[in-house]
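In: Structure, please.
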Amino acid sequence: MATNVNNNHCTICKKEGFLSKCRECSKLFCYSHLVDHRDELRKQLDEIGSTCDLLRQSLVEQRFQLQNQSSIQQIEQWERHSINKIRQTAEEAKQLILRSTTTHIAEIQRQLDKLTDQLRQTSRNDNCGIDLSQWKLELAKLTEALYKPPNFYAIEDSTPLVTNIIAKVQRGMYLRITVVLIVTM
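Out: This next block holds a predicted model:
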């Protein structure tokens, strides 16, 4: 902290004599003022430490407040909106397939009921002059239609369903970094 110097004078009281030079500020002090100066330096060091502690506390608070930033909330809103759009589109596609399948099965049921009614009518009337091969062919067609339903395809459209979001971060004077985040679907 201090070195002994035998000439010059004390920075505070201007007295000459046995003086010490402060390593920090290179000023000369007599013994009594050197003690005061050291106390002042300790006080300044304590203030710097307190300022560091306050800054550390502010950093902790900033981490907790991050979720409340409007930019984070905006991204979360975009996320929810995008997910809802995707879910809605997927649900519409599934409903289309379910409706088509239900319609297909109902049509087979209708044709089978018609064929069954014709068979019953023929049985009641004891009419054996009917072409059985025609009914067998109709029944085979219905069976094939049941076990080989129409093909359904899921084709991805190249038109984006969800818009991109771009997050830009420009840091302050100590951290000069620009981060760009582009999310694509």
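In: use CA for all of it now, contacts and neighbours both
Out: Noted.
In: Report all helices and strands that the lengthiest helix in the chain contacts.
Out: When the chain is scanned for its longest helix (criterion: DSSP state H), the result is helix 70-125. For helix 70-125, the packing partners by 3 or more Cα pairs under 8 Å, 6 or more residues apart in numbering; DSSP states H and E come out as helix 132-147.
In: roughly how far out does the helix it packs on sit from the chain middle?
Out: Mean-position distance between helix 132-147 and its chain equals 54 Å (Cα atoms, centre = their mean, to the nearest Å).
In: same question, stretch 47-60
Out: 31 Å.
In: And stretch 51-71, by the same measure?
Out: Using Cα atoms, centre = their mean, the offset of stretch 51-71 from its chain centre is 21 Å.
In: Residues contacting it, please?
Out: 72-73 (Cα atoms under 8 Å, 6 or more residues apart in numbering).
In: List the buried residues of the helix or strand hosting I48.
Out: Assigned by DSSP states H and E, I48 falls within helix 31-65. Neighbour counts over helix 31-65 (16 or more other Cα atoms under 10 Å) mark 33-34, 37 as buried.
In: count of neighbours near the nearest residue to I72 once chain neighbours are set aside?
Out: Spatial nearest neighbour of I72, excluding adjacent residues (Cα to Cα, 6 or more residues apart in numbering): L66 at 7.4 Å. Other residues near L66 come to 12 when the count uses other Cα atoms under 10 Å.
In: Dump the buried residues of helix 31-65 into JSON lines; add distance to N125 as well.
Out: Below are the buried residues of helix 31-65 laid out as JSON lines (distance: Cα to Cα, whole Å):
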{"residue": "H33", "distance to N125": "132"}
{"residue": "L34", "distance to N125": "130"}
{"residue": "H37", "distance to N125": "126"}
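In: Confirm N7 sits in a strand?
Out: No. With DSSP: H, G, I helix; E, B strand; the rest coil as the criterion, N7 is assigned coil and is not in a strand.
In: what's the spacing between T3 and Q44?
Out: For T3, the distance to Q44 (Cα to Cα, to the nearest Å) stands at 21 Å.
In: Another for comparison:
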Amino acid sequence: MALTLTRRVCGKCNKGAGTAMCYGCEQAFCTKHFLEHRQDLSQQMEYIGQEHDVIQRDLTHEQDTHFLITRINQWEQESITKIQIAAQSARTNLQQLLNRPKNNLQTSVSKITEELQSSRELDDYTELDIKRWTDQLQEFRKILDAPIPVNIDYEKDSRSAVRLIKINDQQSLDSLYQTSQVPEYNDWISHSSDTFLSERFDDIFGKVILSEGGLVATCAGGHADRSCVCGTSRYSVGVHYIHFRIEQTSTHYHSFFGIINSSEKMTFDIWNSSSFNGWWDLDYSVISGKSNRRLSPETIRMGDDVTLMLDCINRRIQLEHHRTNRTVTMSIDIQLCPFPWKIIVLLLGKDDCVRILQ
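Out: Okay, the predicted model is just below:
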């Protein structure tokens, strides 16, 4: 039997004999085109090598910052700035609150300093003076040593990744100024942040009878006696409310509601003192011992309730008359009436009577 040979042509030119075989693409090529085919493969290999080198370079070198990384960096810096601002504000506010008792007492302490120096130089003092100075210094020490009712609050935004802080002054009741509602009339004693005691009458001058544990003061004399009575509490910080009821009043004389410096001695002419501040009536005020009366009908009368507010934070006092819903406010010159303050009530008519409501 004769052997039959199949002749393969070049896969490139289809003319010459396919003398070389590529086992990759399984095509036969003539010598010329086989060399060209290998050259094409070599060029493809070169391109692959270049792509490999580029990828290898990108793996080992820093790439350009991703836009989300930029956003994260921006958020980080903004958050740090907000935290720093909140922290600085909190530090400043806290330091102001911590310094407030010292600042409030500075004038009072300076006054005692002058008295002590003068009395020593003149050798002019008695046991009564020593007791008065001792009591005042003990009161100042209580105020300085009392913890400041202050706390740190966090913002209530649950969506925030970082909760900012702020200083919460627990003494501040500024929101109460925006409403006509009067809070409970418990008195916060300025030398104790967690002690709540009721105000009561105690120190008297003239003819005053105290009853019901110091809650009721009744005048047993007349206008010539200039009878007056002070409260037991001392006020240097915070906001305080004392609620009174006029149970009896004469038709000829007013009762006075106000404050004086706690070291002020009760005397016949106390109403001329520079620390004497308050009201005989809503349109009849006394500021630093000087009367200021406007021509208007009398407002306060028997059976009325009034509330005296002592705002040591803003250095002012306020009298609210509940029957007419009227309020009058007075700023206090801290140089003339330094802290601590105490309340004072004057009763000029016989049987005039004032009650502190609990």
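In: How alike are these chains, TM-score-wise?
Out: Comparison of the two superposed chains (TM-score structural alignment, normalised by the length of the first structure) gives a TM-score of 0.64, and 155 aligned residues with a Cα RMSD of 3.2 Å.
In: What span of the first structure is stretch 230-244 of the second structure aligned with?
Out: Counting by TM-score structural alignment, stretch 230-244 of the second structure lines up with no residues of the first structure.
In: What residues sit buried inside the longest strand that the second structure contains?
Out: In the second structure, ranked by residue count with DSSP state E as the criterion, the top strand is strand 239-248. For strand 239-248 of the second structure, burial by neighbour count (16+ other Cα under 10 Å) applies to 239-248.
In: try stretch 128-135 of the second structure
Out: W133.
In: That stretch vs the first structure, mean deviation?
Out: Its aligned residues in the first structure lie a mean 3.1 Å from stretch 128-135 of the second structure after superposition (mean Cα distance after the TM-score superposition for the first structure).
In: What of stretch 51-60 of the second structure?
Out: Looks like 5.1 Å for stretch 51-60 of the second structure (mean Cα distance after the TM-score superposition for the first structure).
In: what secondary structure does the aligned partner of E155 of the second structure in the first structure sit in?
Out: Per TM-score structural alignment, the equivalent position to E155 of the second structure in the first structure is D157. Three-state secondary structure (criterion: three-state DSSP) places D157 of the first structure in coil.
In: Could you report the neighbour count for D157 of the first structure?
Out: 7.
In: With C13 of the second structure instead?
Out: 13.
In: Equivalent analysis for the one 5 residues further on, please.
Out: Here the number of neighbours of G18 of the second structure (other Cα under 10 Å) works out to 21.
In: what does S160 of the second structure give?
Out: Neighbour tally, S160 of the second structure, other Cα under 10 Å: 9.
In: Could you measure from it over to W75 of the second structure?
Out: For S160 of the second structure, the distance to W75 of the second structure - Cα to Cα - is 12 Å.
In: for I259 of the second structure, same thing?
Out: 54 Å.
In: One more: I55 of the second structure?
Out: The gap separating I55 of the second structure from W75 of the second structure is 32 Å, by Cα to Cα.
In: repeat for A87 of the second structure
Out: In terms of Cα to Cα, A87 of the second structure sits 18 Å off from W75 of the second structure.
In: more crowded one of those two?
Out: A87 (16 against 12).
In: State whether that one and I165 are indeed in contact, as I suppose.
Out: Yes. Taking contacts as Cα atoms under 8 Å, A87 of the second structure lies within contact range of I165: 7.2 Å.
In: and for those two, which residues touch both?
Out: Between them, A87 of the second structure and I165 share no contacting residue, judged by Cα under 8 Å, 6+ apart.
In: What residue in the second structure is paired with T116 of the first structure?
Out: So T116 of the first structure corresponds to T113, using TM-score structural alignment.
In: Equivalent analysis for Q95 of the first structure, please.
Out: Match for Q95 of the first structure (TM-score structural alignment): T92.
In: So which bit of the first structure is stretch 307-318 of the second structure matched to?
Out: Under TM-score structural alignment, stretch 307-318 of the second structure has no counterpart anywhere in the first structure.
In: From R245 of the second structure, how far out is D203 of the second structure?
Out: Distance from D203 of the second structure to R245 of the second structure, by Cα to Cα: 19 Å.
In: now swap in V345 of the second structure and tell me
Out: With Cα to Cα as the criterion, V345 of the second structure and R245 of the second structure are 12 Å apart.
In: do N168 of the second structure as well
Out: Distance from N168 of the second structure to R245 of the second structure, by Cα to Cα: 34 Å.
In: now do I148 of the second structure
Out: 32 Å.
In: Off-centre distance for the helix holding I48 of the first structure?
Out: For helix 31-65 of the first structure, the distance to the chain centre is 39 Å (Cα atoms, centre = their mean).
In: Stretch 23-42 of the first structure too?
Out: Taking mean C-alpha positions (Cα atoms, centre = their mean), stretch 23-42 of the first structure and its chain are 56 Å apart.
In: Against Q118 of the first structure, how distant is the match of E155 of the second structure?
Out: In terms of Cα to Cα, D157 of the first structure sits 47 Å off from Q118 of the first structure.
In: How about I165 of the first structure?
Out: 63 Å.
In: so which two of the buried residues of strand 239-248 of the second structure are the farthest from each other?
Out: For those, the maximum inter-member distance is 28.3 Å, found between V239 and Q248 (Cα to Cα).
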